[in-house]
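Visitor: here are the coordinates; sequence isn't available:
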């Protein structure tokens, strides 16, 4: 088989890239090692930056988001039992959209299938060959167990942190920056009425808590826990009780709405970046090249920002022979990556309680957090900085 761009991974990065290339007249084949049902059901992030919303609309895949997504013009920070509102719309003129990552993936898959374009699920034994040549290849075994070979002009590794693409870059070519945090997130999905029209980020003596929503009858909530936490150690009632304890207000009026918990998941917290994001004819995008802690709601949005730049670079290279966009790809997108890494680290460090044996876990560290929280909720300049980063800097900001 032959295509212009072989895309490994049918997550947001791979599917957005495939759609952008399609609209530019570039052929691609998307390969995914998981089945379609798994890909469409895995629950991930739910906050879309303004730029991501704009891209979905521009590529013609925003109809269901426009109908079912929930616009948020602000968020809430709660500490010392008091709630403080950060008004995104007033501070930046921009908003975010609550629309689950899995819903975006469903929409992109449905569009590609409707367009009768190649999207292969449940492939295995994926290997990359001849990356330094002009016609790199991807070999794999398809869902029927038959060996396949796909010749490409370029290969896009969009297969996430645990994907295989990055492993085919020779040793010594990549530099990795890594930080693992001393806590994790215990997330639940529940059939319950949201307790707030906006997300609530809570700093409490008992640890961080986040209340978010997916619709008017489904919530997605998180508790800070220790790494290795076992969800089986808490009953559903104990989970709800802990949300009430952490999110309590000084006047005692707040109680979280309860309902049937349908999913429980523990996620590690880490910051990780590799550079460069290109090796010869292999380009990396999304979680294959960088991970952010979820506190800043940046993961999928960074993937979209990556592939907007990447699609332009590939299109120019294939249509006019100009590889300057691919030569600068890594440097350009990493400017945004590091901005988002900093914002996510800052939000994480400000809102989570560090363990006592951590350098930031003493009383001094706690007072530093509270001082920062008071500043960011009373200074218009500080609020604007938080809002600007949260809604997302324009996609052309770092060009």
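Guide: Right, received. Where do you want to start? Since the structure is predicted, the reported quantities are computational estimates derived from the model, not experimental observations. Numbers count the residues shown, from 1 in each chain.
Visitor: CA only for contacts and neighbour counts going forward, please
Guide: OK.
Visitor: could you pull out the helices for the stretch 51-200 of the chain?
Guide: Ranges of helices in the stretch 51-200 of the chain, per DSSP state H, counting those that start in this stretch, are 63-68, 88-92, 101-114.
Visitor: do you know how far residue 358 is from residue 268?
Guide: 17 Å (Cα to Cα, to the nearest Å).
Visitor: tell me the contacts of residue 260?
Guide: Residue 260 makes contact with 190-192 under the criterion Cα atoms under 8 Å, 6 or more residues apart in numbering.
Visitor: switch to 10 Å and redo it
Guide: 189-192, 218, 236 (Cα atoms under 10 Å, 6 or more residues apart in numbering).
Visitor: List the buried residues in the helix or strand harbouring residue 367.
Guide: Applying DSSP states H and E as the criterion places residue 367 in helix 363-376. Going by neighbour count (16 or more other Cα atoms under 10 Å), the buried part of helix 363-376 is 365-366, 369-370, 373, 376.
Visitor: a markdown table for those, including distance to residue 106?
Guide: Below are the buried residues of helix 363-376 laid out as a markdown table (distance: Cα to Cα, whole Å):
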| residue | distance to residue 106 |
| --- | --- |
| 365 | 43 |
| 366 | 42 |
| 369 | 39 |
| 370 | 41 |
| 373 | 38 |
| 376 | 37 |
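Visitor: so which of the residues you listed would you say is closest to residue 324?
Guide: residue 376 (40.6 Å; Cα to Cα).
Visitor: Excluding covalently adjacent residues, which one is nearest to the closest one?
Guide: The spatial neighbour of residue 376 that comes closest, neighbours along the chain excluded (Cα to Cα, 6 or more residues apart in numbering), is residue 382 at 4.9 Å.
Visitor: where's that neighbour relative to residue 86, distance?
Guide: 10 Å.
Visitor: Strands along the stretch 101-250 of the chain, start to end?
Guide: 119-120, 124-129, 137-141, 147-151, 154-157, 175-191, 200-203, 209-213, 219-225 (DSSP state E, counting those that start in this stretch).
Visitor: Let's have the ones you listed in JSON lines, adding mean neighbour count and distance to residue 279.
Guide: Output for the strands of the stretch 101-250 of the chain, formatted as JSON lines (neighbours: other Cα atoms under 10 Å; distance: least, Cα to Cα, whole Å):
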{"stretch": "strand 119-120", "mean neighbour count": "19", "distance to residue 279": "24"}
{"stretch": "strand 124-129", "mean neighbour count": "16", "distance to residue 279": "12"}
{"stretch": "strand 137-141", "mean neighbour count": "20", "distance to residue 279": "14"}
{"stretch": "strand 147-151", "mean neighbour count": "16", "distance to residue 279": "17"}
{"stretch": "strand 154-157", "mean neighbour count": "26", "distance to residue 279": "10"}
{"stretch": "strand 175-191", "mean neighbour count": "17", "distance to residue 279": "12"}
{"stretch": "strand 200-203", "mean neighbour count": "24", "distance to residue 279": "39"}
{"stretch": "strand 209-213", "mean neighbour count": "24", "distance to residue 279": "39"}
{"stretch": "strand 219-225", "mean neighbour count": "23", "distance to residue 279": "37"}
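Visitor: okay, now the one to match up with it:
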């Protein structure tokens, strides 16, 4: 098989890149180890920055997002029994949309299939070779047959555990990583919204988050031990914990409902640099992971793809590799700002076991400082909506 761009991984990064290239007349083939049903059913939260919304709309895949996504103009910080609104739109002129990642994937898969794109699901034994030459290859098994793609470029969008990143030589690649001593216990609940906007709560018992998934489904999280197990948490225990961490002095109360999903996710920060080796480029989770507190994961993937698609367009239009040479550096500047913001939000809102009484009081003082200062609230809002 021959194509211009071989893409490994059918997450938001790989699918969006394939579609953006298609709109510019550039051919691609996307390989994915899972089935279509699996990737469309893997439920993950999603907060889209204004810039990400714009890219999806410009690519013609934003109709359902506009119709079904929850457009939010602010968020709330809750601590000390009070809630404080950060006016995202008033401070930055921009908003965010809560639209789950798997819904973005459903939209992108439909768009690629409608356009006749080549999506090869359930591809196994994927191996990349020849990235230092002009014709790298991707070999794999599909439908019981050994197959091989020859391409001009290979783009690794296959996540943290994929085969792409290890292709960058250890002597060239530097990995930066931090693992946090806590995780998030997440639940999906059948109920009406408890709040019109996301609530980020700092409490002595640990962090909690309220997020609206739809008019009838809510997503709630609370800080937990990452080694814990969902079977240790009855519904009654979950609700007692969430009520303790979230309720405020003004009488606001969390709405309960039927819990139909429980899971625990770990928390880590990770960056791989550089994001290129020869004709291999990385994008999305293959190159970086952020804790979800800053709501940057999918947005960084979309940002990577925007840069990379433009660089590939420049190459195929005029033969220039200048933008491809700049890709890693430009992407990493954006990534490190998002890593900082996600780390900062995590540190600001979570309870650390080794924190002293002094540390805890300073944490509260920092929150008070943010909500009482227009300048500091603006800095938080700018980072949250991606205004950089």
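Guide: Looks like it came in fine. These numbers were taken from a predicted model, which means no experiment stands behind them.
Visitor: Mind checking the TM-score on these two?
Guide: With the length set by TM-score structural alignment, normalised by the length of the second structure, the two chains reach a TM-score of 0.99; 388 aligned residues with a Cα RMSD of 0.9 Å.
Visitor: re earlier: output the strands of the stretch 101-250 of the first structure as a markdown table; include the columns distance to residue 294 of the first structure.
Guide: What follows is these, written out as a markdown table (distance: least, Cα to Cα, whole Å):
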| stretch | distance to residue 294 of the first structure |
| --- | --- |
| strand 119-120 | 29 |
| strand 124-129 | 29 |
| strand 137-141 | 32 |
| strand 147-151 | 35 |
| strand 154-157 | 22 |
| strand 175-191 | 9 |
| strand 200-203 | 12 |
| strand 209-213 | 11 |
| strand 219-225 | 11 |
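Visitor: and of those strands, who's closest to residue 244 of the first structure?
Guide: From those, taking Cα to Cα, the stretch that ends up closest is strand 209-213, at 9.7 Å.
Visitor: quick one, the closest one and strand 219-225 angle?
Guide: Relative orientation of strand 209-213 of the first structure and strand 219-225, computed by axes from the mean of the first three to the mean of the last three Cα atoms, to 10 degrees: 170 degrees.
Visitor: what does the residue nearest to residue 376 of the first structure align to in the second structure?
Guide: Mapped onto the second structure by TM-score structural alignment, residue 382 of the first structure lines up with residue 376.
Visitor: Make sure that match is indeed in a helix.
Guide: Yes. Under DSSP: H, G, I helix; E, B strand; the rest coil, residue 376 of the second structure falls within a helix.
Visitor: Could you list the buried residues of stretch 102-118 of the second structure?
Guide: 102-109, 111-112, 117.
Visitor: Check stretch 130-138 of the second structure too.
Guide: So, applying 16+ other Cα under 10 Å, buried residues of stretch 130-138 of the second structure: 131, 135-138.
Visitor: same check, this time on stretch 381-389 of the first structure
Guide: Result for stretch 381-389 of the first structure [16+ other Cα under 10 Å]: buried residues 383-384, 386-389.
Visitor: can you check stretch 18-25 of the second structure too?
Guide: Neighbour-count burial for stretch 18-25 of the second structure [16+ other Cα under 10 Å]: 18-22.
Visitor: Please apply the same query to stretch 225-237 of the second structure.
Guide: So for stretch 225-237 of the second structure, counting by 16+ other Cα under 10 Å, buried means residue 226.
Visitor: residue contacts, the residue lying closest to residue 70 of the first structure once chain neighbours are set aside?
Guide: In space, residue 70 of the first structure comes closest to residue 98 once its chain neighbours are excluded; the distance is 5.0 Å by Cα to Cα, 6+ apart. The contact partners of residue 98 of the first structure, taken as Cα under 10 Å, 6+ apart, are 45-49, 65, 68-72, 198-199, 212-215.
Visitor: now with 7 Å?
Guide: Contacts for residue 98 of the first structure (Cα atoms under 7 Å, 6 or more residues apart in numbering) come out as 46-48, 69-71, 214.
Visitor: Next: residue 160 of the first structure.
Guide: Taking Cα under 7 Å, 6+ apart as the test, what residue 160 of the first structure contacts is 286-288.
Visitor: May I see the residues you listed arranged in JSON lines, with secondary structure and distance to residue 345 of the first structure as well?
Guide: Below are these laid out as JSON lines (DSSP: H, G, I helix; E, B strand; the rest coil; distance: Cα to Cα, whole Å):
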{"residue": "286", "secondary structure": "helix", "distance to residue 345 of the first structure": "18"}
{"residue": "287", "secondary structure": "helix", "distance to residue 345 of the first structure": "17"}
{"residue": "288", "secondary structure": "helix", "distance to residue 345 of the first structure": "19"}
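Visitor: ok, and the most crowded of those?
Guide: residue 286 (27 neighbours; other Cα atoms under 10 Å).
Visitor: For residue 174 of the second structure, see how far away the equivalent of that one over in the second structure is.
Guide: Per TM-score structural alignment, the equivalent position to residue 286 of the first structure in the second structure is residue 284. The gap separating residue 284 of the second structure from residue 174 of the second structure is 17 Å, by Cα to Cα.
Visitor: tell me which element the closest residue to residue 322 of the first structure other than its chain neighbours falls in.
Guide: Counting by Cα to Cα, 6+ apart, residue 322 of the first structure lies nearest to residue 316, which is 5.7 Å off, once chain neighbours are set aside. Residue 316 of the first structure is part of helix 299-320, with elements assigned from DSSP H and E.
Visitor: and that helix, which stretch of the second structure?
Guide: With TM-score structural alignment as the criterion, helix 299-320 of the first structure aligns to 297-318.
Visitor: Give me the mean deviation of that stretch from the first structure.
Guide: Stretch 297-318 of the second structure, aligned to the first structure and superposed, deviates on average by 0.8 Å (mean Cα distance after the TM-score superposition for the first structure).
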